[in-house]
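Participant: no sequence on hand, only this structure:
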């Protein structure tokens, strides 16, 4: 987890489903950086991709924000090619 990740998750909790461009529009970080971070957050189950470039906060992401889950407890899902 990086400091910007929590800001992205908080923005998603407050604003709903977001694209990387929307993350940039909310002055969290650049669109390119948001795209990278959202992909990483999806690997850990904190957000899920619901359409190309569109992400939503998961129950795991909400638990993290509510301090019910520590980032050290998260495991990346294995990608298959």
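Facilitator: Noted; the coordinates are in hand. Being a predicted model, the structure only gives us computed values, none of them experimental. Numbers count the residues shown, from 1 in each chain.

Participant: contacts, neighbours, all on C-alpha from now
Facilitator: Fine.

Participant: number of nearby residues for residue 45?
Facilitator: Neighbour count of residue 45, defined by other C-alpha atoms under 10 Å: 19.

Participant: and if you look at residue 37?
Facilitator: Number of residues near residue 37 (other C-alpha under 10 Å) recorded here: 19.

Participant: ditto for residue 47
Facilitator: Using other C-alpha under 10 Å, residue 47 has 24 neighbouring residues.

Participant: which parts of this protein are strands?
Facilitator: Using DSSP state E, the strands assigned to the chain run over residues 47-51, 54-57.

Participant: ok, second structure coming up, stack it against the first:
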């Protein structure tokens, strides 16, 4: 994430995205089991990350990292550039 973070981001977000790269991690419960943050807070962060296009929600409690999330982790996208408005225009 570096020094260029967005106001909406949380310190746990990068660790959540990194964990979501694993095939074994796809829910807030798994984030809790990984010791990143507690399940209810992980669920909240997953919803925020989905809103900004970094995760995709498949069904209740099941998420996957998106191409945009991968690009963010690779340093190709800055956190301050990730707005929910951008996601809406990307999906059109």
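Facilitator: Nice, thanks for sending it over. Quick caveat, the model's predicted, so the values are computed rather than measured.

Participant: what's the TM-score for these two chains?
Facilitator: Comparison of the two superposed chains (TM-score structural alignment, normalised by the length of structure 1) gives a TM-score of 0.89, and 77 aligned residues with a C-alpha RMSD of 1.2 Å.

Participant: returning to that earlier point: the strands of structure 1: which one's closest to residue 22 of structure 1?
Facilitator: Closest approach to residue 22 of structure 1 among these is made by strand 54-57 (9.6 Å; C-alpha to C-alpha).

Participant: so that closest one matches what in structure 2?
Facilitator: Counting by TM-score structural alignment, strand 54-57 of structure 1 falls onto residues 62-65 of structure 2.

Participant: mean deviation, the matching stretch versus structure 1?
Facilitator: Mean deviation of stretch 62-65 of structure 2 from its aligned counterpart in structure 1 after superposition (mean C-alpha distance after the TM-score superposition for structure 1): 0.2 Å.

Participant: run through who's touching that stretch.
Facilitator: 17, 20, 21, 26, 27, 28, 46, 54, 55, 56, 57, 58 (C-alpha atoms under 8 Å, 6 or more residues apart in numbering).

Participant: mind running it again at 10 Å?
Facilitator: 16-23, 25-29, 43, 46-47, 49-50, 53-58 (C-alpha atoms under 10 Å, 6 or more residues apart in numbering).

Participant: fine by me, thanks again.
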